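J.: Compute the structure for the input listed below.
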Amino acid sequence: MARHPHHFDCIIIGKGPIGSAAAKHLKNSFGEVAIIGPDEPLHEASKALVFSSHYDQSRVQRVIGVDPVWTRLNQQSAARYPRLEKESGIRFHYPVGCLYISSYGKDHYLNNVPIQASQFRLPYQFFENAGLVHKALPDYAFPNGAFGMLEPAPSGHINPMQLIAAQLKVFEGKGGKVYRDTVIRVNKTGGRYALGTATGLEFSTNKVLVAAGAFSNFNNLLPRPLDLELKSETVLLAQVDEEETQRLSRLPSLLYELDTGEVEGIYLVRPVQYPDGKYYLKMGCNLSTDITFASLGQVQEWFRHGDTGANEKTLLKTLLQILPGLKAIGHKAKRCIISRTRHRLCYIGHGGMENIFVAAGGNGYSAMCAESLGEVAAHFVRHGQVPPEYPANSFEPVFT
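T.: As a prediction, the model looks like this:
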């Protein structure tokens, strides 16, 4: 027998970095709001219906993005971290700086840095060759032709799980409701929407915001599928001891543009403590063996049984070339996924039917600016348009 449905003015599907931020902002001025999404499957992961790449302890935080839209999102997010940490009592931001390296010399991004830095009044430091980088940051090693750029605080890294915890704590403190479950059905019934979950809960709502990341096209959440490329990502976690963690405690995060034929587009974060009590340095990248997914079953199979071990040696070799003095005492690989949009900005807008909205497609950049992306999504749900500081069609969803 179906349970009596819980009714809300708005329900957010997906309690990741963007969804949790959107929930907090919607609760500020939108009546009864709920967010529904599963917790990390710590046990019996093979039975989980959905997974996420934000089940992690470190993500790069930079401010100067690949274009002014990303830069504004990054800057606004980072500026709000101190208040969010204070309101929630949860620390998630570590402003150790962020180093960008191009192995090809001064690339398109670096050529645009002075323009954006001037527009947004942001500090940076150029390193015109690898020797200057090594002199300033002797732990890092790069090829002779490399060109670098260092951003100081608030760049660095964030803990995405703690960021979500902070957002949800503030959201619940304002009276928002959190349901740790998986939505598997969204149907329109008259002027409302009926939602059903994996555990049998029933909800009704006036508005729906789908922020389910790589799973936004699945489980009948949207009336039309988004044009999203879902790509595998493999992360290496290099275990170090407490002494090595302390030695590298001031190491800035790294974004490294190179292409060896096997490895491309590296990101790296200094060692931090993980829930198992151990310390790991994280490195991720694109690999020539990466695969794309077209179905829910394919994504689930990747997270449950994907062959990360096939690339572990390649990743470790690459890591030790970047940090030749690293004293790793073990390593393991982890599975992630990246959602890429057609225009390489997040999709935020109408979801294909009246009062269904979407915020999905992070392009590998969204964790560092999820606070602002959530605000943009909340603004669109309330007003039917993005905030005035962004071009009107910046985040327009594209459907297949």
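
J.: C-alpha from now on. contacts and neighbour counts both.
T.: Fine.

J.: from the middle of its chain, how far away would the longest helix along the chain be?
T.: If you go by DSSP state H, the chain has its longest helix at helix 68-88. With Cα atoms, centre = their mean, to the nearest Å as the basis, helix 68-88 stands 14 Å off its chain's centre.

J.: In terms of secondary structure, what does that helix contact?
T.: helix 108-120, helix 160-173, helix 370-383 (3 or more Cα pairs under 8 Å, 6 or more residues apart in numbering; DSSP states H and E).

J.: Which strands or helices does the second one pack on?
T.: The contact analysis (3+ Cα pairs under 8 Å, 6+ apart) places helix 160-173 against helix 17-27, helix 68-88, strand 177-179.

J.: quick one: which helix or strand includes Tyr100?
T.: Using DSSP states H and E, Tyr100 sits within strand 98-102.

J.: ok now that strand, how far from the chain's centre?
T.: Here strand 98-102 shows a centroid-to-chain-centroid distance of 19 Å under the convention Cα atoms, centre = their mean.

J.: which parts of it are buried?
T.: For strand 98-102, the neighbour count (16 or more other Cα atoms under 10 Å) marks 98-102 as buried.

J.: still on that earlier bit, and Val210, which of the helices and strands packed on helix 68-88 is closest to it?
T.: Nearest of these to Val210, taken as Cα to Cα: helix 370-383 at 9.9 Å.

J.: start to end distance for stretch 382-399?
T.: Stretch 382-399 has an end-to-end distance of 22 Å (criterion: Cα to Cα, to the nearest Å).

J.: Which residues outside that stretch are in contact with it?
T.: Contacting residues not belonging to stretch 382-399 are listed as 26, 30, 69, 224-227, 341-342, 345-351, 358, 376-377, 379-380 [Cα atoms under 8 Å, 6 or more residues apart in numbering].

J.: Just the ones of the residues you listed in strands?
T.: Using DSSP state E, the subset of the contacts of stretch 382-399 located in strands is 341, 347-350, 358.

J.: burial measure for Ser118, as a count.
T.: Ser118 has 10 neighbours, counted by other Cα atoms under 10 Å.

J.: how close does it get to Leu221?
T.: Distance from Ser118 to Leu221, by Cα to Cα: 42 Å.

J.: Over to Gln119?
T.: Distance, Gln119 to Leu221, using Cα to Cα: 39 Å.

J.: higher neighbour count, those two?
T.: Leu221 (25 against 10).

J.: helix, strand or coil for the more buried one?
T.: Judged by DSSP: H, G, I helix; E, B strand; the rest coil, the three-state class of Leu221 is coil.

J.: quick one, what contacts it?
T.: Leu221 makes contacts with 183-186, 210, as judged by Cα under 8 Å, 6+ apart.

J.: Another sequence for comparison is provided below:
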Amino acid sequence: MEVNQKCGFEAQDITNSWKNIFPFLHLPDNASVVWQNVNGGHINPRNLVTAHQTAAQMCDAQILHKIVSTVLPSKCDTHKWDVVTECGSVLQGHRVLVAAGGFAALKPLFHHVAPQMVPDLELRTQTISYLCISAEEAQRLKLMPSLIINAPHGNIDGVYVLPPIKYPDGNWYLKLGHGRAYEERKTTLCEVREWYIQQSGLPECVDELVKYFCHLLPGLTVEKVSGDGCLTSHTPTSYPYIDTVTDGFGVALGGNGCAAKACDEVGRLAARLVVLGEWESEVPKECLKIIWKPSQL
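T.: Below you'll find the predicted structure:
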């Protein structure tokens, strides 16, 4: 609550009253409950990406859907960097900002600016459960907030939960993910590709998440369950890397599981740093400097 008051988040301590506000929830009796009723909620990642791309195009940016294989210093005087894609095309520019998530530690993007080194990132899997519910159940739970619960149940150490959301397929889903339990480390590009290709997460974890949520919302009627997986990249400091490696070459990496909610500010800081050479934040720049480790590529 000290941080809440300092930053003006307007969150409320409802430890003694949450049962009256959210009677459909079943939380531990000794739970401390904080509710951010103003300016809280969730981010729709599809709409967020669309908004970012639209804003970029309004500033004359060109969006290219290509996979980058490496970045090379240019041999021409007209530009500084050549960005080489897997299909063989070369994009030319004066500045490069690498914001490739966990893939930045698995591809030779830096060997011309940091020989035999890659960003020190630990890649962790996350399994996600999607609980398909009826429109009637979604209506019953319409006042349900986004939840972050740091309490264990079964084999799950805690969860984040989104309220009922209508997805593009026309169905209503409750989405939830876990904490550190069931995380797996991935260290190679092949392992990461296999993880994403299977598109199911860990089946045991999916089942445990369902059990956790049915304990959290007694009486919930679930029509079907599906799983998915994603990957988060973590730094040794738990701070992101927002840094310039050399003149005109910057990074914005290591979201530590919080990248989506912070992406606007991370992008703003990184862009100003690479384009203008300016640091505009109360966070000391030294805290966000990139840390390297020997490359195994």
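
J.: Show me the one of the helices and strands packed on helix 68-88 of structure 1 that comes nearest Met283 of structure 1.
T.: Among those, helix 160-173 comes nearest to Met283 of structure 1, with 15.5 Å by Cα to Cα.

J.: Mind picking the two most distant members of the ones in strands among the contacts of stretch 382-399 of structure 1?
T.: Thr341 and His350 (15.2 Å).

J.: Neighbour count: the two, which is higher?
T.: Between Thr341 of structure 1 and His350, counting by other Cα under 10 Å, Thr341 is the more crowded of the two (22 against 19).

J.: any idea how far the counterpart of the more buried one in structure 2 is from Leu121 of structure 2?
T.: Under the alignment by TM-score structural alignment, Thr341 of structure 1 pairs with Thr235 in structure 2. Going from Thr235 of structure 2 to Leu121 of structure 2 by Cα to Cα gives 5 Å.

J.: which neighbours do those two share?
T.: Common neighbours of Thr235 of structure 2 and Leu121 (Cα under 8 Å, 6+ apart) are Gly254.

J.: is it true that Ser288 of structure 1 touches Gly261?
T.: Yes: between Ser288 of structure 1 and Gly261 a contact is recorded at 6.7 Å, counting by Cα atoms under 8 Å.

J.: Comparing the two, which residue is more hemmed in?
T.: Neighbours per residue (other Cα under 10 Å) separate Ser288 of structure 1 from Gly261, with Ser288 holding more: 13 against 8.

J.: List the residues that contact the aligned partner of the more buried one in structure 2.
T.: With TM-score structural alignment as the criterion, the equivalent of Ser288 of structure 1 in structure 2 is Ala181. Counting by Cα under 8 Å, 6+ apart, Ala181 of structure 2 touches 155-157.

J.: Generate a ChimeraX selection restricted to the buried subset of those residues.
T.: Filtering the contacts of Ala181 of structure 2 down to the buried ones (16+ other Cα under 10 Å) takes a single ChimeraX command:
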select :156,157
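
J.: Check the contacts of Ala181 of structure 2 against Ala138 of structure 2 and report the nearest one.
T.: Closest to Ala138 of structure 2 out of the contacts of Ala181 of structure 2 is Ile156 (24.4 Å), distances taken as Cα to Cα.

J.: mind checking what the closest one lines up with in structure 1?
T.: That one, Ile156 of structure 2, aligns with Val263 by TM-score structural alignment.

J.: ok, now Val118 of structure 2?
T.: Aligning on TM-score structural alignment places Val118 of structure 2 opposite Pro225 in structure 1.

J.: if we can go back for a sec, could you tell me where the strand holding Tyr100 of structure 1 falls in structure 2?
T.: Going by TM-score structural alignment, strand 98-102 of structure 1 sits over no part of structure 2.

J.: Stretch 147-157 of structure 1 now?
T.: Under TM-score structural alignment, the match for stretch 147-157 of structure 1 is residues 32-42.

J.: Give me the neighbour count for Gln126 of structure 2.
T.: Neighbour tally, Gln126 of structure 2, other Cα under 10 Å: 23.

J.: er, Leu323 of structure 1 actually
T.: The burial count for Leu323 of structure 1: 15, using other Cα under 10 Å.

J.: What residues does the equivalent of it over in structure 2 make contact with?
T.: Superposed on structure 2 with TM-score structural alignment, Leu323 of structure 1 falls opposite Leu217. By Cα under 8 Å, 6+ apart, the contact list for Leu217 of structure 2 reads 24-26.

J.: before we move on, what about Ala370 of structure 1?
T.: When contacts are counted by Cα under 8 Å, 6+ apart, Ala370 of structure 1 touches 17-18, 21, 77.

J.: In CSV: the contacts of Ala181 of structure 2, plus secondary structure and distance to Cys263 of structure 2.
T.: Below are the contacts of Ala181 of structure 2 laid out as CSV (DSSP: H, G, I helix; E, B strand; the rest coil; distance: Cα to Cα, whole Å):
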residue, secondary structure, distance to Cys263 of structure 2
Asn155, coil, 31
Ile156, strand, 28
Asp157, coil, 26
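
J.: Can I get the contacts of Ala181 of structure 2 in JSON lines including distance to Ala138 of structure 2?
T.: Output for these, formatted as JSON lines (distance: Cα to Cα, whole Å):
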{"residue": "Asn155", "distance to Ala138 of structure 2": "27"}
{"residue": "Ile156", "distance to Ala138 of structure 2": "24"}
{"residue": "Asp157", "distance to Ala138 of structure 2": "26"}
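
J.: if we can go back for a sec, in terms of contact, does the match of Thr341 of structure 1 touch Glu122 like I think?
T.: Yes: between Thr235 of structure 2 and Glu122 there is a contact under Cα under 8 Å: 6.5 Å.

J.: mapped onto structure 2, which of the contacts of Leu221 of structure 1 hold?
T.: Contacts from the contacts of Leu221 of structure 1 that recur in structure 2, judged by both residues aligned by TM-score structural alignment, their matches' Cα atoms under 8 Å, are 184-186.

J.: Just the ones of the residues you listed in helices?
T.: Reading helices off the kept ones among the contacts of Leu221 of structure 1, I find no matches (DSSP H).

J.: any chance of the residues you listed in TSV, plus neighbour count and distance to Thr292 of structure 1?
T.: Listed next are the kept ones among the contacts of Leu221 of structure 1 as TSV, based on neighbours: other Cα atoms under 10 Å; distance: Cα to Cα, whole Å:
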residue	neighbour count	distance to Thr292 of structure 1
Ile184	16	23
Arg185	17	25
Val186	20	26
